[in-house]
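> sequence first, predicted model second:
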Amino acid sequence: MSEATPTSPEASPAPTPAPSAPRRRRPLLVALPLLVFGGLAGLFLTQLLSGHDPAQIPSALIGQAAPATALPPLAGLRSPDGQPVPGLGGERDGVPRLVNVFASWCAPCREEHPMLLALARDPAVQASGLRIEGLNYKDKPDQALGFLSALGNPYARVGTDERGTAAIDWGVYGVPETFLVGADGRILWKQTGPLSERAIREGLLPALAGAR
């Protein structure tokens, strides 16, 4: 009877490790981007179908007293009769005001400028006593002066806010923005973005009529 030859450890095949199961992504994490996108798309579609103008964003300041803004005038800017156009004095003199935040470097400001000129010349607006004021935001005075000299000046007053601190008081997100301030000094209406015929017709004029 022959003896069995012992098997050496080197000759034994190493056990093959079992393949690890692939990690499964959590279903919520996978679906989250799709849910967010779907929600935003639904919100946009709702606003589109409702006819709501997304530029007419409600402001926390509506119904509140307008900031008492005192700003120096734009140097060199003169009215048609040759008198210097005053700055913003911060006083509340019982006159309704349309405060427009603008800048010469702002392309949408150029887009809305004809609307402001038309308002300044409108007999009905003039009869209402509405005063159009400009708040020149983070602009160089010579460039702002060139902007109004080239395109026309719709403002009865222009205050220069080179550092942008006054605009913060008004809660300005960007330019242009426009605020209707009633004779009692309260903010009645706000337009974010350039003025349009629709915004004037459906927003500004009804708010101005209600203020009377």
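Happy to help now that I have it.
> hey, let's count contacts and neighbours off CA atoms from now on
Fine.
> what about residue 57, how many neighbours?
Using other C-alpha atoms under 10 Å, residue 57 has 13 other residues around it.
> quick check: it vs residue 193, distance?
Counting by C-alpha to C-alpha, to the nearest Å, the separation of residue 57 from residue 193 is 9 Å.
> name the helices or strands packed onto the top helix by length along the chain?
Using DSSP state H to define each element, the chain has its longest helix at helix 27-50. Packing contacts for helix 27-50, counted by 3 or more C-alpha pairs under 8 Å, 6 or more residues apart in numbering; DSSP states H and E, involve no helix or strand.
> and the contacts of that helix?
53, 54 (C-alpha atoms under 8 Å, 6 or more residues apart in numbering).
> quick one: distance of that helix to the chain centre.
A distance of 23 Å separates the centroid of the chain from that of helix 27-50, by C-alpha atoms, centre = their mean, to the nearest Å.
> got another one to weigh against that:
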Amino acid sequence: MSRLIPFFAFLALCGLFGFGIWWNSHHDQTAIPSPLINKPAPEFALPELYDPAKMVTKKDLLGKPYLLNVFASWCVECAVEHPLLEAEGPTLGVELVGYNYKDQPDDAKAWLARHGNPYQVLMADVSGQTAIDFGVYAAPETFLVDAKGVIRYKRIGPFTPEVIEKELKPAIAALAKESR
């Protein structure tokens, strides 16, 4: 019997390994739950990218829903997502707020000049300090914030056409229903 213990231990390890593979293949790896969903967005005051003397605050954005898109010039996935934001942004029915993360302002401006600027508001968080309050892991990340300043949706990673159709647009539609 003691000779079978290593065999059963091996089978148990194989079972755990197989379960791990199955789990990873059936769950969205970008679906990291945010403790901020349905809670007020953190207070912030960040300089505008093109006019650093002007500050953008949470209070400035209250009154209408907006999509806060965290991006950076050094972010490869942001360049993948960006054309989709440019194409879909005007049709979403919410303001698109650009949140430039841990980036040099001149680099961000050059990147936007090259790729286009879909944002109605652009702010810069050079140090990344405010991003900590939002729970930002890396760029790109996007938050849907309602008119009262409550975070309703968070996406880690780039948008795809499927994610916009299946997740973002329904979340925006739900906000529109709530405000009626």
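Received it, and whenever you're ready, just let me know what you need. All figures in this text were calculated on a predicted structure; none of them were measured in a lab.
> in three-state terms, how would residue 74 of the second structure be classified?
coil (DSSP: H, G, I helix; E, B strand; the rest coil).
> give the equivalent position in the first structure for it.
Counting by TM-score structural alignment, residue 74 of the second structure lines up with residue 105 in the first structure.
> likewise for residue 112 of the second structure?
Under TM-score structural alignment, residue 112 of the second structure pairs with residue 148 in the first structure.
> can you confirm its match is in a helix?
Yes. Applying three-state DSSP, one finds residue 148 of the first structure inside a helix.
> what's the burial count for it?
15.
> residue 183 of the first structure -> the second structure?
That one, residue 183 of the first structure, aligns with residue 147 by TM-score structural alignment.
> tell me how many other residues crowd the residue nearest to that match when sequence neighbours are not counted.
Nearest non-adjacent residue to residue 147 of the second structure, counting by C-alpha to C-alpha, 6 or more residues apart in numbering: residue 64, 4.0 Å away. Using other C-alpha under 10 Å, residue 64 of the second structure has 13 neighbouring residues.
> could you do residue 59 of the second structure as well?
Other residues within reach of residue 59 of the second structure, judged by other C-alpha under 10 Å, total 12.
> now do the SS call for it.
Under three-state DSSP, the three-state class of residue 59 of the second structure is helix.
> now the one 5 residues further on
Remark: residue 64 of the second structure carries the secondary structure label coil [criterion: three-state DSSP].
> all the strands of the second structure, residue numbers only.
Assigned strands in the second structure, in chain order: 45-47, 55-57, 66-71, 95-101, 121-125, 141-145, 151-156 (criterion: DSSP state E).
> contacts only, for the nearest residue to residue 94 of the second structure once chain neighbours are set aside.
With sequence-adjacent residues excluded and distances taken as C-alpha to C-alpha, 6+ apart, residue 94 of the second structure is closest to residue 66, at 5.1 Å. Contacts for residue 66 of the second structure (C-alpha under 8 Å, 6+ apart) come out as 94, 95, 96, 97, 144, 145, 146, 147.
> also residue 38 of the second structure?
Contacts of residue 38 of the second structure by C-alpha under 8 Å, 6+ apart are 150, 151, 152.
> need the counterpart of it in the first structure.
Per TM-score structural alignment, residue 38 of the second structure is aligned with residue 63.
> what residues of stretch 117-129 of the first structure count as buried?
Buried residues in stretch 117-129 of the first structure, defined by neighbour count with 16 or more other C-alpha atoms under 10 Å: 117, 119, 120, 125.
> my guess is the third one contacts residue 128. True?
It stands for residue 120 of the first structure. No. Using C-alpha atoms under 8 Å, residue 120 of the first structure is not in contact with residue 128; the gap is 11.3 Å.
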